[in-house]
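A.B. asks: with the input below, show me the fold.
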Amino acid sequence: MNRRTFLRGACGVMLGLPFLESLLPRDAKADPAGAPRRFIAFFMCNGVNMARFFPSTSYGALTEASFGADRAIAPLVGYRDRLLIPRGIHMAPRGYGFDPTAGDDHMRGMGCKLTAQPLLEGSRYPDGISLDQFIANKINPPGTPALTLMVGARTPTVHGHISYKGSEQPVAGENNPWLAYRDLIGVRDLEEEALVRLTKRRESVLDLVSAEYEALLKKPLSKADRDKLEMHFQTVRDLEVDMGNSGLIPRALSPDRAAEIEGIDPDTVSFDAEFKKIGRMQMDILALAIASGATRSATLQWGSGAAGPIFRWDGMSHTYNHHKLSHGNTKDDDSGEEVAGYEEMLYDIDRWYMGEYVYLLDRLASYEEGGATVLDNCAVVYMNELSDGKRHDFRDLPYIIAGSCGGYFRTGQYIKVTAQSNTLNDRDAPHNKLLTTLANAVGCTEDGGGPIENFGSFGKPGEFDELKA
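C.D. replies: This is a model prediction of the structure:
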């Protein structure tokens, strides 16, 4: 059995396992460099409240003071030593019509963010592959694409997509956790009996792989690996129960929750009322997929560009959706009235997203491998469609990198990557350099060997060397 493998069970079901150090050859057990490196995009739309987003301290080491109570990033304080916050990055191609590309600023903020390619007339989709799919093509098992997940309503245009297999080839993010989970365990297109057992009989995927699981437990596993397996399987159980209680699975998987079978109809997964619940399920699935080696590249997109939910949970009781609030107006086209207090509402939204970002980091950090954690071997990149949503600004973009990606990144730092005194510029720090840096961080190489020189057709070649350890 390999250190990272699958349990294969009845009806063709497969369940990935986390890194198990006990199963490594004796001479390889102390080699954390052998752990795989991964990329995850944690993507939001409509920009942020720039006045309260970035650290409140000077450039350099991140401290508790950097995450002051008035900062949107305050929930991240516990991860300050594992974060890298670059400042002064602008998008390439640039917005405001500065570079030749189709589409408006919202379209460019979505379609160009992971591609650094122009949008084409007609489709308004970008002319190239996105970073997540590029990484998957390079380092995933052959034929395994990046995991593409979404939360909320998906617009059937460039506004609803950030992942692309190639020129004008959008990848629709799966916004139904039950379907994403079926893909993860290999039953969406396999035997109907598996679905019957998982739904009508209320069995768990753990029941279907029980024989191989019992055989695995008979191996000489360390206590740490046994604890890790128990945590992994408990995560699966909890996820299944959550999905059952939400009605995403036709029958509840937990017998003691049978009365809650009905829950939410699968057709409502994109509704605002389900935004938080679906998001948590999607992050559980994402963490399982990354930790088990099902993929080494993933995107999680929250909402569509120029749209977004009406936030009415966790203390928020907004009247207008995220896009309208980003403009501070009651109408999407700015023809309405100003929304009183919209800046504070945007701050609350930014801070809420940071809490969800922390939830994902917690899940990834809970998996240990090779003397580190899965999070330590990832680059989990918070990114947004825009910086200031009201201005549709493409400059001084909000980025946060969590995890050092196996020691590639210089974490615990707040770093200005532009040589200009004002970070609100479009001169010398195009975002394609960040994409290039991320591609190399996870171990991608040019077809002829050597590091990636330039990702995308806009911007400048090379990496942001300031960000590297």
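
A.B. asks: make it CA atoms for all contacts and neighbour counts henceforth
C.D. replies: Noted.

A.B. asks: how about Thr299, secondary structure?
C.D. replies: The three-state label given to Thr299 by DSSP: H, G, I helix; E, B strand; the rest coil is strand.

A.B. asks: in the helix or strand harbouring Glu356, what's buried?
C.D. replies: Assessed by DSSP states H and E, Glu356 sits inside helix 342-365. Within helix 342-365, the residues that count as buried by 16 or more other Cα atoms under 10 Å are 342-343, 345-358, 360-361, 363-365.

A.B. asks: once you drop chain neighbours, what's closest to Ala289?
C.D. replies: Once flanking residues are discounted, Ala289 sits nearest to Thr295: 6.1 Å by Cα to Cα, 6 or more residues apart in numbering.

A.B. asks: doesn't Thr423 fall inside a helix?
C.D. replies: No - counting by three-state DSSP, Thr423 falls outside a helix, being coil.

A.B. asks: please name the nearest non-neighbouring residue to it.
C.D. replies: Excluding the flanking residues, the one nearest Thr423 by Cα to Cα, 6+ apart is Gly88, at 4.3 Å.

A.B. asks: hmm, that neighbour is touching Asn425, no?
C.D. replies: Yes - between Gly88 and Asn425 there is a contact under Cα atoms under 8 Å: 7.2 Å.

A.B. asks: want to put them side by side, so please do this one too:
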Amino acid sequence: MFTHYGCITNRWFPTKTQGELTAADLTPTSLAPLAPYARKLLMPRGIRTMNEWTANLKRGQGNDPHLQVVASYFTCQPVTPNKNEPFSFQTSTRFTPKAVGPSLDHVMAQQISPNGAPLLLNTAGQNDSAQSAISYSASETLYRGLNASQAFSGLTGLFQTGAPMSPDTYAAVRGKSILDLVKDDLSTLERFDMSKDDKLKLSAWKELLDSTSNVMVSAQCSADFGAVLGATQANAQKAGAGGLGTDILTTKVSGALDGADIYSAIAALSVTCNQNPVIFMKYPGNYIFKGLGINTEAHSLSHRLDNAGMQGPCLPDAIAMLLQIDAYYAQKFANLVQMLDSIPEGNGTTALDNSAAIWFNEMSDGNAHNLNNAPILQAGSAGGYFKTGQIINLDSASTTALTNGNSLAQCADGTGKADGVTQATGSDPEMGNAPINKYYCNIMNAMGVKAGADGYPAKGGSAEVTRYGYSDKTEDFIGGKGAVADATIHNPGEFKELRASA
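C.D. replies: As a prediction, the model looks like this:
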């Protein structure tokens, strides 16, 4: 789940920066709706994403405060063409440049998704421009996601219908290995006298069966179960009918479910049906949350202004409205988590336990446009790969103690001046700089993505992923690709601190 414009960091993060994560830690924060799931959450603290925009070109390219950030977010690649003029409005270098590599969803999907592509859900049914797009299928190639109706239509052919399943089929869809189901027959077959060639064929068949059995369709993959979640054709059509000027995200579609919840329901049903193991759900930029009683679009609000400028008089109640939006997103993520946790998958586990559902924010503070101290929240252990019930500070190398940032440094009482140029509402740039590239390595390894001998993800590889992207140092992005001579992955490997086995 990806949302734009960051958050009020002082209220989003718990006071605690390391240790056990409890419901009591979350209750006073914007994340209060997630308190019931504290033991299944993981909060990786102290992370920096790549290619930060600054007025003095100190930490990234000089194109656009949003375009270069979202384009580099999941690609960890610079954008092209480059522009070293942070306040230029030249269209070709501010609003249309694109990342020079594929994004994480495509890198993973190339290896583990049935058709080699991810499922990208664009809530509100809006297609993104380069300024807000996060998904790239290849260098400089934007990937257009699906609206709710399109995504639901892709599921209907997978629904289980007709006569009851056989006991063996039921056991398989509940997670039991097919090799276990046929082990007696295999043992008998392997005792037969057969040629070396036949033995190799049998061994290859066993290996193929073992590697593909994890894409079996669940017994709960049905229209009836979709209706329980709220994922129906009628609801999908309503949720996909949004457009400019329509606040479909907060409009009730079915009972208590709004348009955003329908996308979450489709995502959860897609998990149940094993439709795709790589699902990105993206909330729109430049959105007006009319259903929350807000009439200023979210981008301007993030600047504490009534426009998208970098400086000006504080908009009264801007902070209060931003906190409303933060709470709304937290509730949407909590609803998604609840849906996944309601799907049993055998042995006392749920779909949430066997997944990693992660909420990523575009930036830390929306007025400062800073990328250090990134607000990231994960639910689920990906089948026991990750620790849960923990806040883990990954920022051991910083010289400044980790804090919750300074979002309330300007406009807290609705008066004064908002100034995004100074980045005063952000976090001290000396802290919260552990590279997100390493977290992406964690995610890929947890999902079974493999790397080549160089550690970069590669189809057909057999090694653990230890490297991802152009560089893991945001300063290497200054000037664009090739401008910094030693741009590379300086600190390869995943965050071992996040591993349950560490």
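
A.B. asks: after superposition, what's the TM-score here?
C.D. replies: With the length set by TM-score structural alignment, normalised by the length of the first structure, the two chains reach a TM-score of 0.74; 379 aligned residues with a Cα RMSD of 2.7 Å.

A.B. asks: ok, back up a step: and for Gly88 and Asn425 of the first structure, which residues touch both?
C.D. replies: Common contacts of Gly88 of the first structure and Asn425 (Cα atoms under 8 Å, 6 or more residues apart in numbering): 395-396.

A.B. asks: which one of the two has more residues nearby?
C.D. replies: Neighbour count, other Cα atoms under 10 Å: between Gly88 of the first structure and Asn425, Gly88 has more, with 26 against 17.

A.B. asks: tell me the spacing between that one and Ser366 of the first structure.
C.D. replies: Distance, Gly88 of the first structure to Ser366 of the first structure, using Cα to Cα, to the nearest Å: 32 Å.

A.B. asks: which part of the second structure matches stretch 127-134 of the first structure?
C.D. replies: Per TM-score structural alignment, the counterpart of stretch 127-134 of the first structure in the second structure is residues 100-107.

A.B. asks: if I look at the residue nearest to Thr423 of the first structure, how far off is Ile310 of the first structure?
C.D. replies: From Gly88 of the first structure to Ile310 of the first structure the distance is 30 Å (Cα to Cα).

A.B. asks: again with Met150 of the first structure
C.D. replies: 17 Å.

A.B. asks: so those two - more neighbours on which side?
C.D. replies: Met150 (26 against 20).

A.B. asks: where does the more buried one land in three-state SS?
C.D. replies: What three-state DSSP gives for Met150 of the first structure is strand.

A.B. asks: that one reaches Gly173, doesn't it?
C.D. replies: Yes - Met150 of the first structure lies in contact with Gly173 (Cα under 8 Å); the separation is 4.9 Å.

A.B. asks: where do the contact lists of the two overlap?
C.D. replies: What both Met150 of the first structure and Gly173 touch, as defined by Cα under 8 Å, 6+ apart, is the set 300-301.

A.B. asks: number of nearby residues for Ser335 of the first structure?
C.D. replies: Around Ser335 of the first structure there are 9 other residues, counting by other Cα under 10 Å.

A.B. asks: quick one: residues contacting Ala327 of the second structure.
C.D. replies: Ala327 of the second structure sits next to 30-31, 33 when contact means Cα under 8 Å, 6+ apart.
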